[in-house]
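Colleague: Prediction below, plus the sequence it came from.
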Amino acid sequence: METYTAMRHFADVWGLVGMTLFFVGAIIYSFRPGSRELSDDAARIPFKDED
């Protein structure tokens, strides 16, 4: 097997695994207990200075 083919295969497999783990981690982080209050506060930032 050529070096390029081996590295391409490695990047395809482990890159997909890494991106999947990152996505699952982001979902878990955003739906964890107590995150609603922080999300609501962040959503109100643009309107903080309005009267």
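Modeller: Sure thing, it's come through.
Colleague: contacts, neighbours, all on C-alpha from now
Modeller: Fine.
Colleague: Just want the most central residue of the chain.
Modeller: Ala26 (3.9 Å; C-alpha atoms, centre = their mean).
Colleague: Counting neighbours, what do you get for Ala6?
Modeller: Other residues near Ala6 come to 11 when the count uses other C-alpha atoms under 10 Å.
Colleague: State the helix or strand in which it lies.
Modeller: helix 3-30 (DSSP states H and E).
Colleague: Roughly how far does the residue nearest to the centre of the chain sit from Glu2?
Modeller: Note on Ala26: its distance to Glu2, by C-alpha to C-alpha, to the nearest Å, is 36 Å.
Colleague: second one coming, line it up with the first:
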Amino acid sequence: MQDAYELAAKIIQFHCKTNILHSVFTLKSRIRVVVNGLIKKHANLMANKLQ
């Protein structure tokens, strides 16, 4: 019975780690989208100033 509890604990730990990794990659992707949007907006503003 102890083996079953240890296996369950390992599965839960693995699940938590994969959830954390997924959250990190999702957040990283969202940050990249926001930063790219800001860069494009800044580039457009600078291009308009030069005209």
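Modeller: Good, I have the coordinates. In this text, all values refer to a predicted model and were calculated from it rather than measured experimentally.
Colleague: Just the TM-score for the two chains, thanks.
Modeller: Put the two chains on top of each other and the TM-score (TM-score structural alignment, normalised by the length of structure 1) is 0.57; 36 aligned residues with a C-alpha RMSD of 1.8 Å.
Colleague: how about the residue nearest to the centre of structure 1, what's its match in structure 2?
Modeller: Under the alignment (TM-score structural alignment), Ala26 of structure 1 pairs with Ile39 in structure 2.
Colleague: which residues does that match contact?
Modeller: For Ile39 of structure 2, the contact set (C-alpha atoms under 8 Å, 6 or more residues apart in numbering) is empty.
Colleague: circling back to that earlier point, if I look at the residue nearest to the centre of structure 1, how far off is Arg32 of structure 1?
Modeller: 10 Å.
Colleague: With Tyr4 of structure 1 instead?
Modeller: On the measure of C-alpha to C-alpha, Tyr4 of structure 1 and Arg32 of structure 1 end up 41 Å apart.
Colleague: do Gly18 of structure 1 as well
Modeller: 21 Å.
Colleague: what does Ala6 of structure 1 give?
Modeller: 39 Å.
Colleague: likewise Asp40 of structure 1?
Modeller: For Asp40 of structure 1 relative to Arg32 of structure 1 (C-alpha to C-alpha), the value is 14 Å.
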